[in-house]
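A.B. asks: Pasting the sequence and the predicted model now:
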Amino acid sequence: MPTNCTNPPDTVPTDAGVAGTGVLLSFIITAVISLALSASLIIQEQFFRNRGRPSVVRRKLLNAYSDQQIMTGIGIQVVGLAQMDAAFMAPYHFFIIWMLSLLSMAVHNATLLALVHDFRRDWVLRWLRQFLMFVNLALSCVYGSFMLEAVQRHLTESTAPISCVWDDATPTPANDPTNIGLSFFGTIAVIAGNAVIFAMATWYLHSRAQRFYRTIQLVGLVLMAASAIGAAARVLMLSQAFGQPSVPLSDENEKHWSFGAWVSLGMLALPIISVIEILRGELRYAPPVADQDDKAELLGHSGNELHTFQPNPFWGDSSNAYKK
């Protein structure tokens, strides 16, 4: 069915799969847990390195929650693009998805700051992280371009599908949003900032010479926490589940607790199973490697050395483009 951009509906159908209570709480709770774990690990490494052993459990939990966050962030963006011609995928829902993608990006970058040594010592993990960072950035830039066009044409409060922002026949709502100039430059700043942070995260992940390592950790953690708080606040204020939507919605299904909402929250318990297995001695993980160590034994077995930076076997040492 072709998209009708000339006659937008009076109300926007709700979509609990994008802006429902369970989905939003799942993203926000995961972000809170991940940022708290990242902060605890970075603070311990910065100020209490010689007090107690590094926590394998916290690192495992952080890694699991961060993976869950970035995969769901990529997944919800793909779903939004696949359904952008549907009547319920208005700029309202598209903006919420964009904010959730920024939230997942901030969480992943904070995790990278805390667990960079774990990723750098295994080239597969390192390049897998690089790939996920690139996919998330690419999708976020696509969403940013849609929202930039919607802001420029005063369509952020339109009830038409998001794909109509590129159609000249789409009418502008009678109540034009205020502060268009601020929203326009703010959207550009977010897109540009994401690109800059991606470049810095790439250098941080692949560089052997960790210059200003401690400063980057602390400053980066503060910036990522601020970004996550800002994205979460915008979602909470704009969503029907917790705030006041900017468009008229057809019903209140996004406030209801469905099976999918409970499943989203139930997924938060999965990483705890691995933690229990670690505590019970069923699984063993390599301890974190200090930045100044050249190599360490893997799982305490002599002869199994785990280097702090494992080069890509396809290019050898030349895989590190940020060596100097």
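C.D. replies: Perfect, thanks for sending it.

A.B. asks: alpha carbons only for contacts and neighbour counts from here, please
C.D. replies: Will do.

A.B. asks: what about residue 126, how many residues close to it?
C.D. replies: 22 (other C-alpha atoms under 10 Å).

A.B. asks: ditto for the one 5 residues further on
C.D. replies: Applying other C-alpha under 10 Å, we find 12 other residues in the vicinity of residue 131.

A.B. asks: What strand or helix carries it?
C.D. replies: helix 123-152 (DSSP states H and E).

A.B. asks: cool, and residue 118?
C.D. replies: Here residue 118 is assigned to helix 91-120, by DSSP H and E.

A.B. asks: The helix holding residue 131: how far from the chain's middle?
C.D. replies: Offset of helix 123-152 from its chain centre (C-alpha atoms, centre = their mean, to the nearest Å): 10 Å.

A.B. asks: Check stretch 196-209 too.
C.D. replies: 17 Å.

A.B. asks: same check, this time on stretch 246-264
C.D. replies: On C-alpha atoms, centre = their mean, the centre of stretch 246-264 falls 22 Å from that of its chain.

A.B. asks: Provide the contact partners of that stretch at residue level.
C.D. replies: Under the contact criterion C-alpha atoms under 8 Å, 6 or more residues apart in numbering, stretch 246-264 has outside partners 10-17, 19-23, 26, 92, 157-159, 238, 240-242.

A.B. asks: got it, and stretch 312-319?
C.D. replies: Contacts of stretch 312-319 (C-alpha under 8 Å, 6+ apart): 123-124, 311.

A.B. asks: what's the answer for stretch 133-146, then?
C.D. replies: Stretch 133-146 is contacted by residues 70, 73-74, 77-78, 94-95, 98, 101-102, 105, 162, 165, 187-188, 191, 194-195, 198 when judged by C-alpha under 8 Å, 6+ apart.

A.B. asks: now stretch 222-240
C.D. replies: Against stretch 222-240 from outside (C-alpha under 8 Å, 6+ apart): 19, 24, 28, 31, 35, 96, 99-100, 102-104, 106-107, 109-110, 242-246, 252, 254-255.

A.B. asks: what about versus this one:
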Amino acid sequence: MFDAGNCSVVPDSVATDAGVAGAGVLLSFIITNCLSLFLSSIIVLLNLRKSTSAPICRKLLLSFSDQQILTGIGLQSVGLAKMKTMVPYHFFIIWLLSTLSTATNLSTLIALVNDFKRDWVLRWLRQFLMLINLILGVVSSIFVLQSVMKNLEPRLPIACVWVVESRGKSSNAALSLVGTIAVIAGNVIVFAFSTWYLHNRQNPKWLKTVQVVGLIALVAMGLGATVRVVLVSQAFGHPPESVRLVGMGEKEWSFGQLLPLLLLSLPLINTMEIIRGETRTPPSSVDEDTTPLFDGELVQQQDGRFEYQPNPIWGSGSRSNLMGK
């Protein structure tokens, strides 16, 4: 159980945490987000022009997205697990990085939605990861919101937001409050729309407009989170003086900081192998083609139409029903 006595004494200083806010960790999230948004833009643009389906870009984008969302889920889990010792400064950086992870995931969904629709494994795996990311993001946002509302002492653990009394409003409390609430509401709304978007059987004409508008919004979201995390982090900017960080560990480079950046080369190596012909992949169809990748994916309805399988886990009458095997 959390000892409320830990919230009664304010420490004189806070230790750095390179595992959360180190230069390598921040750069890996920022670079992955920028590359994913760039690749998503290329794919959406080519789709609007009805030209090539860009199979190499699709492969790279999917790899970067998978790596980013798993890393984002892991980092948020670490933040919540360490909430009894982690100060709001580090928790806020995790929250910003989770925003970058969400932007990467959603931009990939916009660009590769029909790739996910054509394969129920990818479709439901993406849905599951989106749900986990949403739950963690909303919980983290509630902690951030509560710390803003109570103007939590910056050197106390983030878990103290449920114990200590409010210290009054800070100078930027109104802006922070509106921004945090907007992010929480946006995450829930976007998740609901993304779920519909991912499982929708039809491709209405206005869908391409939604792709373009959504991509522009995600670029703005990623840019805002990037600027904010660069400004407040010790690695690249200037953390608030009230935090009183001890040491320069978040600026120092070590193997732990190089590792996230080295992992970014794996999708590039895999793609190079595909280009050289060492690894073969099935050709990618243009976005207008929603033909399933596997036999038995479609079920014929009474009116003669073919529909996708409802769910691979508990869907009835499906060859893909895992519960029945």
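C.D. replies: Ah, there it is. Everything quoted here is computed from the prediction, not taken from an experiment.

A.B. asks: number of nearby residues for the corresponding residue of structure 1 for residue 110 of structure 2?
C.D. replies: When structure 1 is aligned by TM-score structural alignment, residue 110 of structure 2 is paired with residue 113. A total of 25 residues lie near residue 113 of structure 1 under the criterion other C-alpha under 10 Å.

A.B. asks: residues near residue 173 of structure 2, how many?
C.D. replies: Other residues close to residue 173 of structure 2 by other C-alpha under 10 Å number 16.

A.B. asks: need the contact list for it.
C.D. replies: Residue 173 of structure 2 neighbours (C-alpha under 8 Å, 6+ apart): 148-149, 151.

A.B. asks: on that earlier part again, need the buried ones from the contacts of stretch 312-319 of structure 1 selected in PyMOL.
C.D. replies: Buried members of the contacts of stretch 312-319 of structure 1, defined by 16 or more other C-alpha atoms under 10 Å, are picked up in PyMOL with:
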select buried, resi 123+311
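
A.B. asks: distance between stretch 115-130 of structure 1 and the chain's centre?
C.D. replies: 17 Å.

A.B. asks: Next, the buried residues of that stretch.
C.D. replies: Under 16+ other C-alpha under 10 Å, the buried positions of stretch 115-130 of structure 1 are 115-123, 126-127, 129-130.

A.B. asks: where does residue 307 of structure 2 fall, helix, sheet strand or coil?
C.D. replies: Put simply, residue 307 of structure 2 is strand when judged by DSSP: H, G, I helix; E, B strand; the rest coil.

A.B. asks: Next, the contact list for it, please.
C.D. replies: Taking C-alpha under 8 Å, 6+ apart as the test, what residue 307 of structure 2 contacts is 201, 298-301.

A.B. asks: let's see 7 Å
C.D. replies: Shown in contact with residue 307 of structure 2 (C-alpha atoms under 7 Å, 6 or more residues apart in numbering): 298-300.

A.B. asks: for residue 32 of structure 1, same thing?
C.D. replies: No contacts exist for residue 32 of structure 1 under C-alpha under 7 Å, 6+ apart.

A.B. asks: And it? What does it align with in structure 2?
C.D. replies: Under the alignment (TM-score structural alignment), residue 32 of structure 1 maps onto residue 34.

A.B. asks: Helix or strand: which one has that match?
C.D. replies: Using DSSP H and E, residue 34 of structure 2 falls within helix 23-49.

A.B. asks: from the middle of its chain, how far away would the very next helix or strand once past that helix be?
C.D. replies: Using DSSP H and E, the helix or strand that directly follows helix 23-49 of structure 2 along the chain is helix 55-81. Remark: helix 55-81 of structure 2 is offset 7 Å from the chain centroid, using C-alpha atoms, centre = their mean.

A.B. asks: what do we get in structure 2 for residue 41 of structure 1?
C.D. replies: Match for residue 41 of structure 1 (TM-score structural alignment): residue 43.

A.B. asks: likewise residue 279 of structure 1?
C.D. replies: Mapped onto structure 2 by TM-score structural alignment, residue 279 of structure 1 lines up with residue 275.

A.B. asks: Now do the strands in the stretch 151-300 of structure 2.
C.D. replies: 245-246, 298-300 (DSSP state E, counting those that start in this stretch).

A.B. asks: Any chance of the ones you listed in CSV with mean neighbour count and distance to residue 138 of structure 2 as columns?
C.D. replies: As requested, the strands of the stretch 151-300 of structure 2 are exported to CSV (neighbours: other C-alpha atoms under 10 Å; distance: least, C-alpha to C-alpha, whole Å):
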stretch, mean neighbour count, distance to residue 138 of structure 2
strand 245-246, 16, 27
strand 298-300, 15, 35
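
A.B. asks: could I get these as a markdown table with distance to residue 175 of structure 2?
C.D. replies: Shown next, in a markdown table, are the strands of the stretch 151-300 of structure 2 (distance: least, C-alpha to C-alpha, whole Å):
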| stretch | distance to residue 175 of structure 2 |
| --- | --- |
| strand 245-246 | 25 |
| strand 298-300 | 49 |
